[in-house]
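>>> Provide a 3D model corresponding to the input given below.
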Amino acid sequence: MKDCLIIEGGHPLNGRVRVSGAKNAGLVLLVASTLADGETILDNMPRIRDVEVMVQILNELGVNARWNEDGSLSICPPPAGSMKVKTSYELSKKLRASNLLLGALLGREREAVISLPGGCDIGSRPMDLHIKGIQALGAEVDIEHGFIYARSKTPSGARVYLDFPSVGATENIMMMASRTPGQSVIENAAKEPEIVDLANFLNSMGARIRGAGTDLIKVEGVPELKACRYAIIPDRIEAGTYMVGAAISGGDVQVENVIPTHLHPIVAKLQETGAIVEETDQGVRVRAGRQVLPVDIKTLPYPGFPTDMQSQMMALLSLAEGSSVIVENVFENRFQIVDELKRMGASIQVEGHTAVVRGVKTLFGARVKATDLRAGAGLILGALAARGETTIENAIHIFRGYENIEEKLIQLGARVKTK
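This next block holds a predicted model:
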């Protein structure tokens, strides 16, 4: 398995790139498909490692999930009552989103045994809010030997207040509530575009969900859902990564297949750095400015600046003419990229949740390691601007979340190869 990306710096990104379907929407829609009877077909599903792992998990549970010749993904669950309810440790440890099966299995089978999940090591992402939500809807929960055991014999709608607008907890509660009798209300719900996409998808199958995209979501439970065909939204983080790629490499890139409103927090910060960003009929065009200006960033839940774009912006700001301050408010381990960027010549100091980035004139090619998915993306961006050749080890993290990234970068003029 190829696990290294080798990038020769100094080649601006120019041209057009088409953004794939959203990883975080695709994963939850894949799981939500099991709530319906019949064959669901999902279009615009990214063929990335995380999706492949989720397909494997579903097939282990007795679901027939398979790729079609046209690139779509078909999901056909077994008859009600015959789906397995226990996820394997071996597969779950590879994928944080495996925890989304908690709400889907409780909605469909009234029982779930979920291995505590893995994924990127970017900090603790506890399951307490997920568990609080399903318990409010009537589930009994035990945690033993690394598994969550949940059963809901007589589920009923309820009001749930989330202490933090957790995306995963909001999704799990929505999925269980969609097949739970009565009305459920989620207060302080996450507002991310992926939440709206899940609500639209469930509604297209016959669910009754209102308020997605606001902090108050109401779900009227229905006895059954019917399969449908649905296209996943574009990946705003992939789009943002190529947008920063244009700015850091001195290039000019037209990013296509995007929903511009989803990109507003990224666009605003890129413009502050001096990049020229404009909406076009095809998507968003980004041209590098004459210099990179320093900016301050605080990551926040949507519609704030996304934590998933923090590493990429850190790479850009490491070349700014001045000092920038980045405050990470979502995940405590999201600064693991710092030591790797410093190997390339960046000047960054971290204290707690705050990083001070003092811009340098040049980054230099080095041997570095992707510690997580978005850190890997940030290292690619640093490598594009660096003098000389950069080897990024542990690139498997990057392939988990970016479809055909090597091909797309080459198409834009980058010098990239894998080994």
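
>>> CA atoms for contacts and neighbours, from now on please.
OK.

>>> who touches stretch 168-179?
For stretch 168-179, the surrounding residues in contact (CA atoms under 8 Å, 6 or more residues apart in numbering) are 28, 32, 35, 97, 100-108, 127, 129-130, 133-134, 137, 157, 183-184, 186, 189-190, 195, 198-199, 202, 207-209, 219-225.

>>> Off-centre distance for it?
On the basis of CA atoms, centre = their mean, to the nearest Å, stretch 168-179 sits 18 Å off its chain's mean C-alpha point.

>>> now stretch 410-417, how far from the chain's geometric center?
With CA atoms, centre = their mean as the basis, stretch 410-417 stands 24 Å off its chain's centre.

>>> Equivalent analysis for stretch 318-325, please.
With CA atoms, centre = their mean, you get 27 Å for stretch 318-325.

>>> Equivalent analysis for stretch 218-227, please.
Here stretch 218-227 is found 26 Å from its chain centre; the criterion is CA atoms, centre = their mean.

>>> Please provide the structure for the following sequence as well, for comparison with the first:
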Amino acid sequence: MDRIAITGGAQLNGTIPVSGAKNSAIKLMAASLLTDEPLRLTNMPRLADTRFLGKLLTRLGVQVTESDGPDGQQTLLHAPEITSGFAPYDLVRQMRASFNVLGPLVARSGQAKVSLPGGCTIGARPVDLHLQALEALGAKIDLHEGYVYAQAPRGLKGAEITFPIVSVGATEHAMLAAVLADGVTVIHNAACEPELADLQDCLNAMGAKVEGAGTPTITITGVTRLKGATHAVIPDRIEMGTYAVAAAMAGGEVRLTNARPGLIDALLDKLKEAGAGVEPTADGVIIRRNGHRLDSVDIETAPFPGFATDLQAQFMALMTTAKGESRIRETIFENRFMHAPELMRLGADISVSGGEARVRGVERLEGAEVMATDLRASVSLVIAGLVARGETTVSRIYHLDRGFERLEEKLGACGAQVRRIKGDGEPEL
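As a prediction, the model looks like this:
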């Protein structure tokens, strides 16, 4: 099992290019099931999650080809026919988002058998809203022995779908299914994250008729078939925010390129409030800190455009050495403070009560052995290690490999002393 070792104390100075968005790429890959023509995705990240989904799509009949093209890293996906409508547990359990192949399979071929994704370390995240949306579109749903059997032999039908709570995954799933439904589908209380707008742009390039993504109401006029297309994945706002926090933590000056700072305004506002320098550029943003100690700042996670839950752990790491006390409220997922005990192993002063953590800034962190508990928590420990005295070793970094591309290379190019220690093998997720 690989580990990452960080020797703290080096400032970050240089340029970090932001990769394509993981959370968008994996849903765009699922869209390839909707057409018998090739879908070319550019600005594609190379991650464990995209690799896992590629393996599942191949099983279903998609030809998946990765290459370096004139627009950078790209993935060509081509499903001339669906050769299987069965997504087994041993593949779906490795990544929850792979459950979203269910809707496209039913929309195109009329039936599918997909495993329920199982539990999640940061909360239950049930798929009931996904299934309710598909039922509203006319699919017959049966649950048996951990699998979802979905059928719509006469095709899906447009419908009014109202989500009782905002769900990014369920909104994306409903969009993927409704584009081939007969009639008009209106999704109410839809998630507004930018990944939804990216999915809309890709689907429309394929010939779909989708309007309103990025707002609470999405309208989809179904079409009989989709065609192939080329689409560039949006920059990863979580990766962008992570490196912004890392620069503020370590000090120095880092230019983030291929980035859209407007996607993380909530974070950038908090960084400025804490005392970091933030300067938007033509293709990204510059983050500066001249060595002075940051001020404590309170945050509360919220759906977009609020403070992203996927940046909460990173910001907590930043606050561990800030002046004063900060309060961090998590409103999206339960069990998402599991990184706090690991940060405390580095000397952080944190107390957790329910959905709130209090972080009392300390003068200095000390290097130690720590363990990643989920994708975003793993990188928060790397961020803390950038300033901890001595060496910090982070184990179970297969979590990190799911969502951060070439992290050691990107940080190392800016002066961080970070290296990967190869293990004997990688565990299954």
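
>>> quick revisit: filter the contacts of stretch 168-179 of the first structure down to the buried ones and express that as a ChimeraX selection.
Typed into ChimeraX, the line below selects the buried ones among the contacts of stretch 168-179 of the first structure, using 16 or more other CA atoms under 10 Å:
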select :28,32,35,97,100,101,102,103,104,105,106,107,108,129,130,133,134,137,157,183,184,186,189,190,195,198,199,202,207,208,209,219,220,221,222,224,225
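
>>> Filter the contacts of stretch 168-179 of the first structure down to the ones in strands?
In strands, defined here by DSSP state E, the members of these are 183, 184, 186, 208, 209, 219, 220.

>>> circling back: quick one: which of the contacts of stretch 168-179 of the first structure sit in helices?
28, 32, 101-108, 129-130, 133-134, 195, 198-199, 202 (DSSP state H).

>>> so residue 418 of the first structure makes contact with residue 4?
Yes - if you go by CA atoms under 8 Å, residue 418 of the first structure and residue 4 touch, sitting 5.5 Å apart.

>>> The two: who's more crowded?
residue 4 (19 against 14; other CA atoms under 10 Å).

>>> wait, residue 304 of the second structure sits on residue 193?
Yes - at 5.3 Å, residue 304 of the second structure counts as touching residue 193 under the criterion of CA under 8 Å.

>>> Could you check which of those two is surrounded by more residues?
Between residue 304 of the second structure and residue 193, residue 193 has the larger neighbour count (other CA under 10 Å), namely 20 against 16.

>>> can you give me the helices for the second structure?
Counting by DSSP H, the helices of the second structure are 22-30, 48-60, 89-92, 102-109, 128-136, 168-178, 194-205, 237-250, 265-274, 312-319, 339-345, 375-385, 398-401, 407-412.

>>> Would you convert the ones you listed into a markdown table that also reports distance to residue 355 of the second structure?
Output for the helices of the second structure, formatted as a markdown table (distance: least, CA to CA, whole Å):
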| stretch | distance to residue 355 of the second structure |
| --- | --- |
| helix 22-30 | 24 |
| helix 48-60 | 28 |
| helix 89-92 | 29 |
| helix 102-109 | 33 |
| helix 128-136 | 23 |
| helix 168-178 | 21 |
| helix 194-205 | 26 |
| helix 237-250 | 21 |
| helix 265-274 | 19 |
| helix 312-319 | 12 |
| helix 339-345 | 12 |
| helix 375-385 | 16 |
| helix 398-401 | 23 |
| helix 407-412 | 29 |
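
>>> Can you tell me which of these is nearest to residue 352 of the second structure?
helix 339-345 (7.9 Å; CA to CA).

>>> need the contact list for the aligned partner of residue 404 of the second structure in the first structure.
Matched by TM-score structural alignment, residue 404 of the second structure corresponds to residue 402 in the first structure. Contacts for residue 402 of the first structure (CA under 8 Å, 6+ apart) come out as 48, 238.

>>> can we see that at 10 Å?
The contact partners of residue 402 of the first structure, by CA atoms under 10 Å, 6 or more residues apart in numbering, come to 19-23, 46-50, 235, 237-238, 241, 373-374, 377, 408.

>>> quick one, what contacts residue 196 of the second structure?
So residue 196 of the second structure contacts 23-24, 27, 168-169, 171-172, 175, 190, 202, 212-215, 218 (CA under 10 Å, 6+ apart).

>>> about what we covered before: distance to residue 298 of the first structure for the ones in strands among the contacts of stretch 168-179 of the first structure - can I get that in TSV?
What follows is these, written out as TSV (distance: CA to CA, whole Å):
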residue	distance to residue 298 of the first structure
183	36
184	32
186	26
208	35
209	31
219	32
220	36
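
>>> of all the residues you listed, which two lie farthest apart?
So, these by CA to CA: farthest apart are 186 and 208, at 13.8 Å.
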